[in-house]
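Student: Fold the stuff below for me.
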Amino acid sequence: MSAALSAIADDHDAAALEFLMKAIVHDQLGPADAVLRLVDREVAEPAAGEVRIRVAVSGVNPTDWKARTGLYGGDAVESVPNQDGAGIIDAVGPGVDEFAVGDRVWVTLAAYGRPASGTAQEYTVVPVERVFALPDNASFELGASIGIPAITAHRALTVAEGGPTRLAPGALEGKVVLVAGGAGAVGHAAIQLARWAGATVIATVSPTKTAYAEAAGAHHVVNYQDADAASQIRAVAPDGVDLVVEVAIGANNELDLAVLRPRGTIAIYANNGDKPFTVDVGQNMGLNARYQFVLLYSVGWQFLTAAAEDINTALKANALPVGTPAGLPLHHYPLSETAAAHQSVESSTTGKVLINIADL
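Tutor: Reported below is the predicted structural model:
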């Protein structure tokens, strides 16, 4: 090859590399260390109504490993994991007026219906409605931590009959909220949002996790294993709890009904432990109780958008901190160790697992 042709080829190779990025993918369902792999992928261009984000931090949630293992069913297709993340707008598609290149943002449900758009990669392209401005006082690690946990918590706190549909200071004034599993990511966000909105917050945890719920801001923390747990909660709320944010309904339903006020609501976003959930019709009728199930994938974009707006208001007020002093330890991994990050979440590590992708 002549020197001139060699130079042209070198320039072409260099240009091609500019459009490649590092990404984690899997095209099979199974264990993280068996199916996740680091590859080079082309950087896609945003279409109309889409934006491209240079990802700084990707957040890992239980839903991510559950999807990867096939717990939700479906066929194996090449996918990039992780729904949540934060970074900087790198490009905007036609018709996008909400953001400009360089804007700091957080994103949620990035991979919902879009297997290639997960946040475990250097760049992701997503519909603009899944992207929200990241307040200047919020770090990228905070932006990657809020998504699914905080929106789930917001939804759970706004489903009670006669209760607020939006959260703001005073919205839950005079209400008593019980947060089951107050040391988890959703429980942590529920404690913080409920307290910011003016509620009296009670959290139930195992005895080794009391400090996490206290640091998050719970006014009262109860060991759910105590034989007199219901009495302890009733001592704080003699008329009963207005709303329960529930992570393990099968295991906790008896306690929830023992402390729920008439016409109270139990918002269920998980059933950790998988103990079967059975409904005592008579007891629930006597209370006129309401069960509300919460799953973000089908909740409706209008509720997701409203939640994100309220969450950003809380972020600006520094009401949703993360990290050990705030009761949610952060565990950092590089992109190349995404499998270990998934395994950490799958083993129920206390705290928030984050994947650091770029130092922006």
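
Student: only C-alpha atoms for contact and neighbour calcs from this point on.
Tutor: OK.

Student: Identify the residue spatially nearest to A190, adjacent ones excluded.
Tutor: Spatially, and ignoring its direct neighbours in sequence, A190 is nearest to A153 (4.8 Å; C-alpha to C-alpha, 6 or more residues apart in numbering).

Student: Can you show me the helices along the stretch 51-200 of the chain?
Tutor: 62-69, 140-156, 185-196 (DSSP state H, counting those that start in this stretch).

Student: what's the distance between V322 and V25?
Tutor: According to C-alpha to C-alpha, to the nearest Å, V322 stands 28 Å off from V25.

Student: likewise H154?
Tutor: On the measure of C-alpha to C-alpha, H154 and V25 end up 31 Å apart.

Student: T69 too?
Tutor: For T69, the distance to V25 - C-alpha to C-alpha - is 13 Å.

Student: ok, the residue nearest to A190 - how many residues close by?
Tutor: Counted with other C-alpha atoms under 10 Å, the neighbours of A153 add up to 28.

Student: Then the one 4 residues further on?
Tutor: Burial measure for L157: 28 neighbouring residues, criterion other C-alpha under 10 Å.

Student: ok, now the one 5 residues further on?
Tutor: Here the number of neighbours of G162 (other C-alpha under 10 Å) works out to 8.

Student: To check against the first, give me the structure of this:
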Amino acid sequence: MKAIVYRATGDPSVLELVDREIRDPGRGEARVRIMVSAVNPTDWKSRRGTKPGEPLPFAEVVPNQDGAGVVDAVGPGVEHLNVGDRVWLALAAYQRADGGTAQEFAVLPAERVFPLPENAGFDLGASLGVPAVTAHRTLTIAEDGPRRLHPGSLDGKVVLVAGGAGAVGHAAIQLAKWAGAVVITTVSGPAKAALVSAAGADHVINYRETHAAAAIRRIAPNGVDQIVEVAPAQNAELDLAVIRNRGSVAVYANNGGDQLSLDVRRHFSLNVRYQFVLLYTVGMAAVQAAAEDINAAIVDGALPVGEAAGLPLHRFDLADTAAAHTAVEESIVGKVLIDVSAG
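Tutor: Take a look at the predicted model:
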């Protein structure tokens, strides 16, 4: 089979197309014929490391955490999957040499493999994983908010999604709307404003053209309930200016810097909760709960992808995985997908 591997950290040129043997799944594992792989920022960050040439935990690594395909074989002890099932994957490459989705067949723990609803295509399935599960987590951490999402679970809540044109922001807008929230999002320009509007945001604020805090307060005079935050270092003052008493800020990325300065006294007075979200260590129980809710949203038609839905798709062939990684690393707007196997 064809696979992409890298043997040391570095720029996209370390990615290599090779032939590998197809491995049989072991106990608790499933083998999936990958139809579509997806590239997330976490994929290129793992590949690049902190400097070129760092040693890897394995001799070679197959990249990419997300994808969708068809179950090809199951190992002993796997009861919730059958050969022929259409599925989507999450955390496929986490702590594994050969689990990544940039290959024709991936073997990974069956607990990371989820049924793909009949009304969903492989493009949607591959676009879930990191973005959708992360978005679900950011919406379920509030002190007085829901732990699971379903229609009505966020009724009466106001959610602010920072940088809503990204993949996580896109999924957060869609899931929050499906759950009944009023969604405000901030963007940097008109092109991104059009995308978040297509995703379903109720209010779109271009922070380069208006005073964002004042605009948000006009929409939510009592403050917003939950903030989905991509750039905490840049947005800490804005978040504090618009959060309500006992509101929550869920931080899932470090865009704009690693150091965050908070006014302790002002946060004290509002009982603000900060929750940092990293999918790798959130625990499989949270991932599996998110997958169930995400699938319910898919069945309801709440998570479409594509430009008309606010998330443009950019396609690459497996042999061009390096170019796909480059596109994500250069902050292309939309979702980068890799066509792995023919339909």
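
Student: ok so, going back, in terms of packing, which of T69 and V25 of structure 1 has more residues around it?
Tutor: More neighbours surround V25 than the other of T69 of structure 1 and V25, with 24 against 16 (other C-alpha under 10 Å).

Student: Now do the same contact list for the more buried one.
Tutor: Listed by C-alpha atoms under 8 Å, 6 or more residues apart in numbering, the contact set of V25 of structure 1 reads L36, R37, L38, V39, E78, S79, V80, P81.

Student: is it possible to export these to a markdown table including distance to V179 of structure 1 and neighbour count?
Tutor: Output for the contacts of V25 of structure 1, formatted as a markdown table (distance: C-alpha to C-alpha, whole Å; neighbours: other C-alpha atoms under 10 Å):
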| residue | distance to V179 of structure 1 | neighbour count |
| --- | --- | --- |
| L36 | 34 | 24 |
| R37 | 37 | 17 |
| L38 | 38 | 17 |
| V39 | 41 | 14 |
| E78 | 37 | 13 |
| S79 | 34 | 20 |
| V80 | 32 | 26 |
| P81 | 29 | 30 |
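
Student: Tell me which of those you also see in structure 2.
Tutor: When these are mapped onto structure 2 and scored by both residues aligned by TM-score structural alignment, their matches' C-alpha atoms under 8 Å, the shared contacts come out as L36, R37, L38, V39, E78, S79, V80, P81.

Student: Take these and lay them out in JSON lines including distance to I8 of structure 1.
Tutor: Converted to JSON lines, these look like this (distance: C-alpha to C-alpha, whole Å):
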{"residue": "L36", "distance to I8 of structure 1": "36"}
{"residue": "R37", "distance to I8 of structure 1": "32"}
{"residue": "L38", "distance to I8 of structure 1": "29"}
{"residue": "V39", "distance to I8 of structure 1": "26"}
{"residue": "E78", "distance to I8 of structure 1": "33"}
{"residue": "S79", "distance to I8 of structure 1": "34"}
{"residue": "V80", "distance to I8 of structure 1": "33"}
{"residue": "P81", "distance to I8 of structure 1": "37"}
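
Student: from those residues, which is closest to G59 of structure 1?
Tutor: Taking C-alpha to C-alpha as the measure, G59 of structure 1 lies nearest P81 of these, at 10.0 Å.

Student: Identify the residue spatially nearest to that closest one, adjacent ones excluded.
Tutor: In space, P81 of structure 1 is closest to G118, 4.8 Å off (C-alpha to C-alpha, 6+ apart).

Student: What of E29 of structure 2?
Tutor: Per C-alpha to C-alpha, 6+ apart, closest to E29 of structure 2 is P109, 4.3 Å.

Student: Wait, the one you found touches V74, no?
Tutor: No. Counting by C-alpha atoms under 8 Å, P109 of structure 2 stays clear of V74, with 9.8 Å between them.
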